[in-house]
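Q: sequence isn't available, so here's the structure alone:
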């Protein structure tokens, strides 16, 4: 929605100008995490590095969660689902490009499997029962979607969604879609490592820091205190 987009951009400008340093109260908050079982079917690979793309609302929080997962080498905020020439924040925020705000996770399968990343994605990173929205954000660019990069990821993700629905893991049906992967486009530099760089930004305090805390609480063996940052490798 345009009003929410304008609100978010205004706060972003205030942060850049140093005008915001404390949490401001809003009438919404973080989604509650749900402790989930691991996938019954997981990937089988001998690779030392794989990539996975997840969309689950504002990429600031999704990126922030995966940056704290052991075995993750990198987590980049960006866009997936649309064309290269519309992969810019202001265009995507109009909701008509086909893109979803997404995060590309590079991981070591010997330390963390694709199935485990799915477990964290469905449990902590977002609410998979909300259609075209997450928290205060509305629109198809905030949809719940997975972009499998190969047939193995497609198989594991499809089976896990069926497993969770069959077990009635959520009070509502899962609306997450498996979409065709046709490229990932990194977001602008100001959106990378946003949670770590702006821990007092109201949107982060209310909507995203609780997700990192829930990751630590629910999956302590998967949590790493020091995040893997994009800009550290630039």
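A: In hand now; what should we look at? All values derive from a computational prediction rather than experimental measurement. Residues are numbered from 1 along each chain as shown.

Q: can we go C-alpha only for contacts and neighbour counts from here?
A: OK.

Q: who's in contact with the spatially most central residue of the chain?
A: With distances taken as C-alpha atoms, centre = their mean, residue 62 lies nearest the centre of the chain, 2.6 Å away. By C-alpha atoms under 8 Å, 6 or more residues apart in numbering, the residues touching residue 62 are 55, 56, 102, 103, 125, 126.

Q: now for the helix or strand hosting residue 145, which elements pack on it?
A: Assigned by DSSP states H and E, residue 145 belongs to strand 144-147. Packing partners of strand 144-147 (3 or more C-alpha pairs under 8 Å, 6 or more residues apart in numbering; DSSP states H and E): strand 50-56, strand 177-178.

Q: contacts for the last one?
A: What it means is strand 177-178. By C-alpha under 8 Å, 6+ apart, strand 177-178 touches 144, 145, 146, 147, 148, 154, 157, 158.

Q: most neighbours out of these, which is it?
A: Counting neighbours by other C-alpha atoms under 10 Å, residue 144 comes out on top of these with 29 neighbours.

Q: this protein: strands as residue ranges?
A: Assigned by DSSP state E, the chain shows strands spanning 50-56, 72-80, 100-107, 133-134, 137-138, 144-147, 177-178, 184-186.

Q: here comes the other one, which I'd like you to weigh against the first:
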């Protein structure tokens, strides 16, 4: 079943039963290693479950100038929702961030990514969504980003921040924007059952857990 339909049915059912998704920011330390500040805008790409929630959280981070929902890790020919939903294309639902490193560092973006944007201990799933397109993956855009991401994963693992091992992978591959109807989905569809059940709690938790970072 198409995720748009299946997730909406699940969320509506849970809501009708009075069950709500509880979200809070996981208290994790800042990255010890970070990408040095540099002039000009930079790009970061993160995958971790449905891109609607990732987009909604990162759009509210000060210093993030633009967020695009899309597909990373596969080919252009199959970078479309119907194909990716078959879980056979190798893509991950992902977001591309354009950010100002003078205002927010790559390490800080990683902290948001690991603490609230998704659960990095779930393998090939997030919440109600299952399959490799919902995997936890970082697509570094430079050698520095790759080094910082790897160091942070190791740092969090050594600190035993999470009760289970982090399964986030560092991957390479092109990013392809998703269809127009997926862009800004949270803001354009505030009453959508999936948004109400799974993504609004994430945004609220981000604002509560990172008050000085939230717009």
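A: Structure's in. What do you need? Here the structure is a predicted model, which is why all the values come from computation and not from measurement.

Q: need the TM-score between these chains.
A: The TM-score (TM-score structural alignment, normalised by the length of the second structure) is 0.93; 212 aligned residues with a C-alpha RMSD of 2.0 Å.

Q: picking up where we left off before, give me the mean distance between the strand holding residue 145 of the first structure and the second structure.
A: Here the mean offset of strand 144-147 of the first structure against the second structure after fitting is 0.2 Å, by mean C-alpha distance after the TM-score superposition for the first structure.

Q: could you tell me where that strand falls in the second structure?
A: Counting by TM-score structural alignment, strand 144-147 of the first structure falls onto residues 136-139 of the second structure.

Q: now stretch 199-209 of the first structure
A: Going by TM-score structural alignment: stretch 199-209 of the first structure matches residues 190-200.

Q: circling back: now what about the strand holding residue 145 of the first structure, what contacts it?
A: Taking C-alpha under 8 Å, 6+ apart as the rule, strand 144-147 of the first structure contacts 52-57, 80, 100, 128, 130-133, 175-181.

Q: determine the number of other residues adjacent to the aligned partner of residue 132 of the first structure in the second structure.
A: Counting by TM-score structural alignment, residue 132 of the first structure corresponds to residue 124 in the second structure. Counted with other C-alpha under 10 Å, residues neighbouring residue 124 of the second structure total 20.

Q: kindly provide the distance from residue 124 of the second structure to residue 110 of the second structure.
A: Distance from residue 124 of the second structure to residue 110 of the second structure, counting by C-alpha to C-alpha, to the nearest Å: 19 Å.

Q: about what we covered before: identify each buried residue in the match of stretch 199-209 of the first structure, please.
A: Buried residues in stretch 190-200 of the second structure, defined by neighbour count with 16 or more other C-alpha atoms under 10 Å: 193, 194, 195, 196, 197, 198, 199, 200.

Q: which parts of the longest helix seen in the second structure are buried?
A: Taking DSSP state H as the criterion, the second structure has its longest helix at helix 143-159. For helix 143-159 of the second structure, the neighbour count (16+ other C-alpha under 10 Å) marks 145, 146, 148, 149, 150, 151, 152, 153, 155, 156 as buried.

Q: ok, the aligned partner of the last one in the first structure - contacts?
A: Residue pairing (TM-score structural alignment): residue 156 of the second structure is matched to residue 164 of the first structure. Counting by C-alpha under 8 Å, 6+ apart, residue 164 of the first structure makes contact with residue 170.

Q: OK, contacts around the residue nearest to residue 198 of the first structure when sequence neighbours are not counted?
A: Sequence neighbours aside, residue 204 is the residue nearest to residue 198 of the first structure in space, at 7.4 Å (criterion: C-alpha to C-alpha, 6 or more residues apart in numbering). By C-alpha under 8 Å, 6+ apart, the contact list for residue 204 of the first structure reads 60, 61, 195, 198.

Q: so the first one makes contact with residue 188?
A: No - Residue 60 of the first structure lies out of contact with residue 188 (C-alpha atoms under 8 Å); the separation is 11.9 Å.

Q: so between the two, which is more surrounded?
A: Neighbour count, other C-alpha under 10 Å: between residue 60 of the first structure and residue 188, residue 60 has more, with 24 against 12.

Q: for the more buried one, give me its contacts.
A: 77, 191, 192, 193, 194, 195, 204, 208.

Q: for those, give me TSV that also has distance to residue 40 of the first structure.
A: Compiled in TSV, the contacts of residue 60 of the first structure are given as follows (distance: C-alpha to C-alpha, whole Å):
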residue	distance to residue 40 of the first structure
77	29
191	35
192	33
193	32
194	34
195	32
204	33
208	28
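
Q: nearest to residue 89 of the first structure, of those residues?
A: residue 191 (9.2 Å; C-alpha to C-alpha).

Q: so what corresponds to residue 166 of the second structure in the first structure?
A: Match for residue 166 of the second structure (TM-score structural alignment): residue 174.

Q: is it true that that match touches residue 165?
A: Yes - when contacts are counted by C-alpha under 8 Å, residue 174 of the first structure is listed as touching residue 165 (6.8 Å).

Q: the second structure: helices as residue ranges?
A: 3-16, 51-58, 81-84, 106-112, 143-159, 185-188, 193-194, 200-209.

Q: looking at those, which is closest to residue 22 of the second structure?
A: Smallest distance to residue 22 of the second structure across the helices of the second structure (C-alpha to C-alpha): 6.6 Å, for helix 200-209.

Q: name the helices or strands packed onto the closest one?
A: So helix 200-209 of the second structure, by 3+ C-alpha pairs under 8 Å, 6+ apart, packs with helix 51-58.

Q: all set now, cheers.
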